[in-house]
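Trainee: need a structure here:
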Amino acid sequence: MPAILVTDHGGVRRIALDRPDVHNAFDDALIAELTTALVDAGQDSAVRAVVLTGTGASFSAGADLNWMRGMAAASEQENREDSLRLAALVRTLQFVPKPTIARVNGAAYGGGVGLVAACDIVIGAEHAKFGLTEVKLGLVPAVISPYVVAAIGVRQARRLFLTGETFDAAEACRIGLLHRVVPAEALDEAVDFTLALLAKAGPQAQREAKRLALRMAGIDEERAGRLDAENAELIARLRVSDEGQEGLGAFLDKRAPGWAA
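Mentor: Sure thing, here's the model as predicted:
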């Protein structure tokens, strides 16, 4: 079955992560399908804006449990290749030449936070929770780190990368991960209001405005690709390390890792 749902409403391409039984967690199929859908949206002249969301209760819980089992058993080279696929997905979202809105309908963890950070505009339900919890597994949020740091700044990233703490939508808005927080029942109205604003602007001007903002921040696709390769090397090395193996094993076995107080 497809891992995403793609629908068009006028000039709006809506892409929903559609694995609600596992809280829209990533696996190879979802990563591949979402990457392709974003490339297609960027190339379709009829698409004026892209809305990314999740079905069910969550936006995305990050890595799928079976995917994590595969990580734990894979070689360093296999882990590097796996990480590069996720990195390519988030980079594609960052640079898709259309305005992107993250409609954050529920919890976003790990790679789910990376998707949120890579969107141009983010509107979240007030009950949504967030977390960059990789350090609890003896890992780091490597391939999503450029996008998260760009969204919330290095000061906040240092705190959240180190603690792995969970935080709410109000805090996510305060630190810049979200632009707006609304009650769940007002989420669609808020997204539609933003889409109406986007529809009044020239599409060529919007493409250039997006490129301008990223360029002024020193963010370009070529440099992002280099960072992705470096960060994939890092996460692959950590996954096969003794600490990474202990952390992943403890998570899969539902026990505390050996270093936990």
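Trainee: drop to CA atoms for contacts and neighbour counts, all remaining ones
Mentor: Fine.
Trainee: show me where the stretch 1-150 of the chain has helices.
Mentor: In the stretch 1-150 of the chain, the segments counted as helices under DSSP state H, counting those that start in this stretch are 28-43, 65-73, 76-95, 111-118, 145-163.
Trainee: Ala25 versus the nearest residue to Leu160 once chain neighbours are set aside, what's the distance?
Mentor: Nearest residue to Leu160 in three dimensions, chain neighbours excluded: Leu132, at 6.5 Å (Cα to Cα, 6 or more residues apart in numbering). Distance, Leu132 to Ala25, using Cα to Cα, to the nearest Å: 14 Å.
Trainee: can you check Glu243 too?
Mentor: Distance of Glu243 to Ala25, computed by Cα to Cα: 23 Å.
Trainee: check contacts around the residue minimising distance to the centre of the chain.
Mentor: Centroid-nearest residue in the chain: Leu115, 1.9 Å away (criterion: Cα atoms, centre = their mean). Neighbour list for Leu115: Val90, Leu93 [criterion: Cα atoms under 8 Å, 6 or more residues apart in numbering].
Trainee: would you do the same for the sequence below? I want to compare the two.
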Amino acid sequence: MLESYVKLTVSSNIGYIEFFHPNRNSMPSDVLSKLSKTIQEAGNNDAVKVIVLKSGGDRTFCAGASFNELIDVEDAEAGKVFFSGFAHVINAMRKCPKLIIGRIQGKTVGGGVGLAAATDYCMTTKYASIRLSELSIGIGPFVIEPVVTRKIGLSAMSQMTIDAETFFSAEFAKEKGLYADVFETAEELDEAVESLATKLASYNPEALADMKTVFWKGTDDWDTLLIERAAISGKLVLSKFTKKTLKRFR
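Mentor: Have a look, this model is predicted:
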């Protein structure tokens, strides 16, 4: 049985952060916690000039929240704590002084879309379709809404939220600004990611850090805002509708 992990590998001043979970790279609390801490670690590592965020395997990039863990949430505080995990990861990415390149090899759902949106530059294969499925299970993409809306705009974000059972294509995501480049194969994707990361790692790190601050201007309230949003999701996950729906996926 494969085990979940989060690991940081540094090569030629590039910090490769990889996460994995055997259930389609879903995100339980322990993986979220390790991921936020690893991003902070890479941000503080002088040997790292640029970060590449990726997931293990060759299929789904990230299936979002762990349904198995959500089913076991018994009170609003526990629900808030769980969804705060996504808030902590997004805020770690936002405040990290290093630019983060997203390497998205396949489909991404819910919180995984939030991770993609929180990168500074996102590159994918043509298989990297996206879906915001939260309304269909009785909650909503409250925590990730600010970062997704910031990247693709309120119109596209609301379209995806309302059409919660549809996968939107990688080309749609590129057109809306979530993805910068879409490649035919994972091999082409990896070549492009390494090429860009190598170039960025050779640039002035002070300029990169200052530029990142500009990119994220106006998000200083997210430390509070995303936790408030986590409380909304944490309450909704207790509803009879959501509990009944989640049990179908156990």
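Trainee: and the TM-score between these chains?
Mentor: Put the two chains on top of each other and the TM-score (TM-score structural alignment, normalised by the length of the second structure) is 0.93; 245 aligned residues with a Cα RMSD of 1.6 Å.
Trainee: hmm, back to that, isn't the residue nearest to Leu160 of the first structure right next to Gly112, touching?
Mentor: No - Leu132 of the first structure is not in contact with Gly112 according to Cα atoms under 8 Å; the separation is 9.2 Å.
Trainee: neighbour count: the two, which is higher?
Mentor: Per other Cα atoms under 10 Å, whichever of Leu132 of the first structure and Gly112 has more neighbours is Leu132, with 28 against 25.
Trainee: that older thread, what's the closest of the helices of the stretch 1-150 of the first structure to Ser58 of the first structure?
Mentor: Ser58 of the first structure lies closest to helix 111-118 among the helices of the stretch 1-150 of the first structure, at 9.7 Å (Cα to Cα).
Trainee: with the second structure superposed, average distance for that closest one?
Mentor: Its aligned residues in the second structure lie a mean 0.5 Å from helix 111-118 of the first structure after superposition (mean Cα distance after the TM-score superposition for the first structure).
Trainee: follow-up on the earlier one: return the most buried member of the helices of the stretch 1-150 of the first structure.
Mentor: Mean neighbour counts were taken over the helices of the stretch 1-150 of the first structure using mean count of other Cα atoms under 10 Å, and the top value, a mean of 27, falls to helix 111-118.
Trainee: distance of Glu221 of the first structure from Val50 of the first structure?
Mentor: According to Cα to Cα, Glu221 of the first structure stands 19 Å off from Val50 of the first structure.
Trainee: so for these two, which sits in the more crowded spot?
Mentor: Taking neighbours as other Cα under 10 Å, Glu221 of the first structure and Val50 compare with Val50 leading, 26 against 14.
Trainee: on that earlier part again, show me what the residue nearest to Leu160 of the first structure aligns to in the second structure.
Mentor: In the second structure, Leu132 of the first structure lines up with Leu132, judged by TM-score structural alignment.
Trainee: thinking its match is in contact with Lys107, fair?
Mentor: No - checked against Cα under 8 Å, the pair Leu132 of the second structure and Lys107 is beyond contact range at 11.4 Å.
Trainee: give me the number of residues near the alignment partner in the first structure of Phe241 of the second structure?
Mentor: In the first structure, the residue paired with Phe241 of the second structure is Glu246, using TM-score structural alignment. Glu246 of the first structure is flanked by 20 other residues according to other Cα under 10 Å.
Trainee: for Glu246 of the first structure, what is the enclosing helix or strand?
Mentor: Glu246 of the first structure belongs to helix 242-253 when elements are defined using DSSP states H and E.
Trainee: same for that helix, what does it pack against?
Mentor: Packing partners of helix 242-253 of the first structure (3 or more Cα pairs under 8 Å, 6 or more residues apart in numbering; DSSP states H and E): helix 65-73, helix 221-240.
Trainee: of all these, which one comes closest to Val140 of the first structure?
Mentor: Among these, helix 221-240 comes nearest to Val140 of the first structure, with 6.8 Å by Cα to Cα.
Trainee: Gly138 of the first structure and Ala72 of the first structure: what is the separation?
Mentor: Distance, Gly138 of the first structure to Ala72 of the first structure, using Cα to Cα: 12 Å.
Trainee: what sits in contact with each of those two?
Mentor: Joint contacts of Gly138 of the first structure and Ala72 (Cα under 8 Å, 6+ apart) are Arg239, Gln245, Leu248.
Trainee: double-check the second one against Gly70; I have them as touching.
Mentor: No - taking Cα under 8 Å as the definition, Gln245 of the first structure is not a contact partner of Gly70, at 11.7 Å.
Trainee: nearest residue to Ala229 of the first structure other than its sequence neighbours?
Mentor: Leaving out its chain neighbours, the residue that sits closest to Ala229 of the first structure by Cα to Cα, 6+ apart is Leu84, at 6.9 Å.
Trainee: circling back to that earlier point, could you dump the helices and strands packed on helix 242-253 of the first structure to JSON lines with distance to Ala150 of the first structure?
Mentor: Shown next, in JSON lines, are these (distance: least, Cα to Cα, whole Å):
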{"stretch": "helix 65-73", "distance to Ala150 of the first structure": "27"}
{"stretch": "helix 221-240", "distance to Ala150 of the first structure": "12"}
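Trainee: buried residues in stretch 5-21 of the first structure?
Mentor: If you call a residue buried by 16 or more other Cα atoms under 10 Å, then stretch 5-21 of the first structure has these buried ones: Leu5, Val6, Val12, Arg13, Arg14, Ile15, Ala16, Leu17, Asp18, Arg19, Pro20.
Trainee: ok, and what's touching that stretch?
Mentor: Stretch 5-21 of the first structure is contacted from outside by 2-4, 24-25, 30, 37, 41, 46-60, using Cα under 8 Å, 6+ apart.
Trainee: so which of the buried residues of stretch 5-21 of the first structure is the closest to Asp192 of the first structure?
Mentor: Closest approach between those and Asp192 of the first structure, by Cα to Cα: Val12, at 10.2 Å.
Trainee: list the contacts for the match of Leu132 of the first structure?
Mentor: Contacts of Leu132 of the second structure (Cα under 8 Å, 6+ apart): Val109, Gly110, Val113, Pro141, Met160, Thr161, Ala164, Glu165.
Trainee: which of those residues sit farthest apart?
Mentor: Once Cα to Cα is applied, the contacts of Leu132 of the second structure give Val113 and Glu165 as the farthest pair, at 14.3 Å.
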